[in-house]
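Peer 1: sequence and computational prediction follow.
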Amino acid sequence: MFGSVATSTHSIDQYTQFVGDAAIESLRAAAAPLRGARVLYLSSPAASGAVRRLLQSSVPLLADLGLHIQWQQVRIAAEYVEMDRALRRALSGYAGGWHEHRESEWREFNQGNAQMFDEDFDIVVVHHSASVGLHAALTQLHGHSPPGVWLWHSHRDYRNAVPNAWSFIRQHADDFDASVYDYKPFIRDDAPTPRTFVVAPGVDPLSPSARPVSDEVRETILAQRGLNVNQPVIGQIVLSMRDDDPERVLDTFALVRQHRPDVQLVITNLVTDEPALAEKLNALRQRAQQLGGVLVLSEMDRVGNVELSALREEATVLIHEGYPRGISVELLEEMWQSRPIVSARSSVAEALLIEGRTALLADSTEEQASAIERLLRNPRTAARIGQAAHRHVARRHLITHYLANYLKVFQQMLKRRQRTSRR
């Protein structure tokens, strides 16, 4: 096989403090029929931070509940890196990068990984869109379908996918027994597989990026980054500059500063894994320097999870100009930390946020600046929105909810497989 990814050793009992004894007992009861089931989570080395966080948290907890679960990563040789990136971009709606040559590379990539797939599992969950061809490659290699239930977990919004890329992936995803989506709106009308499920992401309240940070540690971090703890902070925590215009937040900030010259802006967690994105980052830094009062941190600045949590906690208001086109554990973590949020409308925002209750939704820079100024003027309103966001996550979007929903999917699909095999 490909080799297991190392994870921590969490116990499900540690989460009693967040959800209570009854919820933990319910999880144990749901997992009891699945004890000993051989489960494989298969992802990409280039998986988003959000996907990695979910797997890092859920895999050890499923193991603690009695499942024999492994998390492995497919091998992406250097010659297939561009293919993987081109497919990811095409499925996210960026035209021009997916063509017949890439399709040939995709087949070779899956055939190579099929050669290394030498174990049987009761359940295989593929968290990587380029690997939906693995099922067909194994079938071709061995002359029969691979054993077990196969699930494709699509973590992105593919409703605007480039048609030829979607058509190509869809026909191979149809080999799977079911597909899983983070949010219901992400399910296309022509979704593949006989069955679809929705398993929303969940916050791990014990993860370093979601845990509270002590005042001493937070003040040290802020001082090192040059932030003034006595002045308000606007924060934008994003994972990519690919899916939005990163300089729009500077336009909003400039408008706010006309009325609140004391405000500061932090933009962090920027991923620059392509040359074009590095160019955007340089342009962003130059303009930020001209404006003043702006701290820009990218992946090259090595912002760790504890620092990320500290920056969020210090933010008076968090703003989202746009999201990566898919899963957003980061947004849920902000809500869990009771932060008031101003967000542009997007498929992710509309799936997770409640206008006026858990966030303020605003699209134009003028609307966003007005919403931010409103929250700066009214700390009680900001606190009320932040607290409502925390309660919303506590009720629906903790890692325990994610586990409960996945256990239901596993049970349903295994029961169906057993009924089919008896016919």
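Peer 2: Here it is on my side, so go on.
Peer 1: going by C-alpha atoms from here, please, whenever you check contacts or count neighbours.
Peer 2: OK.
Peer 1: next, the buried residues of the host helix or strand of residue 151.
Peer 2: Assigned by DSSP states H and E, residue 151 falls within strand 149-154. Going by neighbour count (16 or more other CA atoms under 10 Å), the buried part of strand 149-154 is 149, 150, 151, 152, 153, 154.
Peer 1: ok, so of those residues, who is nearest residue 255?
Peer 2: residue 154 (38.0 Å; CA to CA).
Peer 1: gap between the residue nearest to that closest one when sequence neighbours are not counted and residue 31?
Peer 2: Spatial nearest neighbour of residue 154, chain neighbours left out: residue 181 (5.4 Å); criterion: CA to CA, 6 or more residues apart in numbering. Distance, residue 181 to residue 31, by CA to CA, to the nearest Å: 21 Å.
Peer 1: ok, now residue 402?
Peer 2: With distances taken as CA to CA, residue 402 is found 13 Å from residue 31.
Peer 1: more neighbours: which of these two?
Peer 2: Neighbours per residue (other CA atoms under 10 Å) separate residue 402 from residue 31, with residue 31 holding more: 23 against 20.
Peer 1: now the more buried one: which helix or strand?
Peer 2: Residue 31 is part of helix 21-31, with elements assigned from DSSP H and E.
Peer 1: remind me what that helix packs against, helices and strands.
Peer 2: Contact here means 3 or more CA pairs under 8 Å, 6 or more residues apart in numbering; DSSP states H and E; on that basis helix 21-31 packs against helix 399-422.
Peer 1: what about versus this one:
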Amino acid sequence: MRIELVKGVNLNIIPSKQFKTTRIFISFIKNIESKKELAERALLANYLEMCSQNYPTQIDIARKLSQMYGASFGSSVDRRGNYQLVNFSIDYIEGKYLVGNEDLLSEVIEFLKEIIFNPLKVGENKNFDEETFTRQKNNTITYLNSIKEDKQAYATAKLRKLYFDNEIQQVPSFGESEDVEKLTISDLMDAYQKMLNTDRVEIMISGDVNTDEVVNKFSVLPFKARNISRASMSYTQEIKQEIVTQIDEEPLSQSKFDMAFRLPVVYRGDLHYAALVFNSLFGGSALSLLFTVVREKMSMAYYANSNFDPFRQLLVVQTGISYTNKDKVQELILEQLERLRKGDFEDELLEQNKNNLISSYISRLDSQTSALLRAQSAALTGINVTVEEWLDNLQSVTKDDVMKVAKMVELQATYMLGTN
């Protein structure tokens, strides 16, 4: 059930008796217009998670969560195409599993209200607390700089810069350290007011809840009506006329070789399910050609996989290889793509991959977080697909469908990190 609390703020209720907890997401959603915005909002999420007027320290927040029978709370940032999501999540035990059937919903909502609407401010000007701001800023910078030590993540980040024409898309959802470095308390205060008053808001709640009670209790959150951006969530770009390549030399025991392909299939579009099966066959599973041929049969990679982002129409292949095998590995990967284009794979392999995807999907039905994320995607896209529809759509994918998707794949960029 989806209810508009005020214009631009929606409450999505997913009643379920399957879980012993109730889980809540509150997502602030914005079409990002600059790299600075990504950094501001990521740092803002960290600041709001750590303190408020009535809970000025992490210890105070931890104590409050403990009083709510060990409720779990956190913030995060996420990206869906052109949109960035700032998420606040909390889960707590259902009242019927507590002594006296104590219902925590009102207390939990008051806690979220405190965190989101009453952040820690000090001084005559009521600015964010400088000590907390500086600590969270330094923590964020340290984390962003640490990505360089994760060579697989670092290689993917470098590939993203080669592939995307738009500088905002080149940057991860939590920004870059050089942008965080420049942020001031004033920047964060401005970002907070914009987020609170102009972002689209999607509230998701899953658990054994009463719909009328949930609507009534969430209505206490003092959201103001706001106009919602109609900008497309999906990011698209024109095909590059030449493949962009880059090699960075660094002594590694295992070189990283990544490839970026353009795959113009949109989320829940006509070929969405065929693209899921294609990716599984190509490199998205242990039954894929990249795994069974490039890694296992030819022993040319320590790992080889692919993943597809339909919100940015981007297919990425990641491999760990010996530096001297780079050209041979690229040739092998493209050979597997060509096999899929020509339909040079057994019907049995197609069915195995479809069954693997179906089994994975069914297993996620037992996850409360997955249920919320499915509902969130439906809210963001306006496309609601039932379990039965998803299974039918996936099962109906044919070899011809996979071949059609494979023929749409175009190599755009490659990145190599390592040394001979």
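Peer 2: In hand now; what should we look at? Quick caveat, the model's predicted, so the values are computed rather than measured.
Peer 1: where does the TM-score land?
Peer 2: With the length set by TM-score structural alignment, normalised by the length of structure 2, the two chains reach a TM-score of 0.31; 207 aligned residues with a CA RMSD of 6.9 Å.
Peer 1: dump the buried residues of strand 149-154 of structure 1 to TSV, plus distance to residue 217 of structure 1.
Peer 2: Converted to TSV, the buried residues of strand 149-154 of structure 1 look like this (distance: CA to CA, whole Å):
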residue	distance to residue 217 of structure 1
149	46
150	45
151	42
152	41
153	37
154	37
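Peer 1: quick check: the farthest pair among those?
Peer 2: Farthest apart among the buried residues of strand 149-154 of structure 1 by CA to CA are 149 and 154. That separation is 16.1 Å.
Peer 1: now the residue nearest to residue 366 of structure 1 when sequence neighbours are not counted: how far from residue 361 of structure 1?
Peer 2: Sequence neighbours aside, residue 252 is the residue nearest to residue 366 of structure 1 in space, at 6.8 Å (criterion: CA to CA, 6+ apart). Residue 252 of structure 1 sits at a distance of 14 Å from residue 361 of structure 1 (criterion: CA to CA).
Peer 1: the two: which is more packed in?
Peer 2: residue 361 (23 against 20).
Peer 1: hmm, residue 320 and the more buried one touching each other?
Peer 2: No - Residue 361 of structure 1 is not in contact with residue 320 according to CA atoms under 8 Å; the separation is 9.4 Å.
Peer 1: mind listing what's buried along stretch 131-142 of structure 2?
Peer 2: Buried residues in stretch 131-142 of structure 2, counted by 16+ other CA under 10 Å: 132, 133, 136, 137, 138, 140, 141.
Peer 1: assign the residue lying closest to the first one once chain neighbours are set aside to helix, strand or coil.
Peer 2: The spatial neighbour of residue 132 of structure 2 that comes closest, neighbours along the chain excluded (CA to CA, 6+ apart), is residue 47 at 7.2 Å. For residue 47 of structure 2, the reduced secondary structure class is helix; criterion used: DSSP: H, G, I helix; E, B strand; the rest coil.
Peer 1: SS state for residue 10 of structure 2?
Peer 2: State at residue 10 of structure 2, reduced to three classes by three-state DSSP: strand.
Peer 1: that one against residue 26, yeah?
Peer 2: No - using CA under 8 Å, residue 10 of structure 2 makes no contact with residue 26, being 9.8 Å away.
Peer 1: so for those two, which residue has more residues nearby?
Peer 2: Using other CA under 10 Å, the more surrounded residue of residue 10 of structure 2 and residue 26 is residue 26, with 21 against 18.
Peer 1: grab the nearest non-local neighbour of residue 137 of structure 2.
Peer 2: Once flanking residues are discounted, residue 137 of structure 2 sits nearest to residue 43: 6.6 Å by CA to CA, 6+ apart.
Peer 1: what is the burial count for the one you found?
Peer 2: 27.
Peer 1: who are the contact partners of it?
Peer 2: Taking CA atoms under 8 Å, 6 or more residues apart in numbering, we find residue 43 of structure 2 in contact with 136, 137, 140, 174, 180, 188.
Peer 1: closest to residue 377 of structure 2 among the residues you listed?
Peer 2: Using CA to CA, the contacts of residue 43 of structure 2 come closest to residue 377 of structure 2 at residue 174, 19.8 Å.
Peer 1: quick one on the thing from earlier: how much space separates the residue nearest to residue 154 of structure 1 from residue 134 of structure 1?
Peer 2: Noted for residue 181 of structure 1: a distance of 19 Å to residue 134 of structure 1, by CA to CA.
Peer 1: comparing these two, which residue is more hemmed in?
Peer 2: When residue 181 of structure 1 and residue 134 are compared on other CA under 10 Å, the one with more neighbours turns out to be residue 134, at 25 against 22.
Peer 1: which strand or helix spans that one?
Peer 2: Here residue 134 of structure 1 is covered by helix 134-142, with elements defined by DSSP H and E.
Peer 1: give me the buried positions along that helix.
Peer 2: Buried residues in helix 134-142 of structure 1, defined by neighbour count with 16+ other CA under 10 Å: 134, 135, 136, 137, 138.
Peer 1: closest one of those to residue 198 of structure 1?
Peer 2: In terms of CA to CA, no member of the buried residues of helix 134-142 of structure 1 lies closer to residue 198 of structure 1 than residue 135, at 21.7 Å.
Peer 1: about what we covered before: C-terminal to whichever strand or helix holds the residue nearest to residue 137 of structure 2, what's the next element?
Peer 2: Secondary structure from DSSP H and E places residue 43 of structure 2 in helix 35-50. Following helix 35-50 of structure 2 in sequence order, the next helix or strand is helix 58-67 (DSSP H and E).
Peer 1: report the buried residues of the next helix or strand after that following helix.
Peer 2: Where DSSP H and E defines the elements, the next helix or strand beyond helix 58-67 of structure 2 is strand 72-80. Using 16+ other CA under 10 Å as the test for burial, strand 72-80 of structure 2 gives 73, 75, 76, 77, 78, 79, 80.
Peer 1: what angle separates strand 72-80 of structure 2 from helix 58-67?
Peer 2: Here strand 72-80 of structure 2 runs at an angle of 110 degrees relative to helix 58-67 (axes from the mean of the first three to the mean of the last three CA atoms, to 10 degrees).
Peer 1: please name the nearest non-neighbouring residue to residue 180 of structure 2.
Peer 2: With CA to CA, 6+ apart as the criterion, residue 180 of structure 2 has its nearest non-adjacent residue at 5.5 Å, and that residue is residue 39.
Peer 1: surely that neighbour touches residue 179?
Peer 2: Yes - using CA under 8 Å, residue 39 of structure 2 is in contact with residue 179, at 6.2 Å.
Peer 1: which one's more surrounded, those two?
Peer 2: Ranked by neighbour count (other CA under 10 Å), residue 39 of structure 2 and residue 179 place residue 39 first, with 25 against 15.
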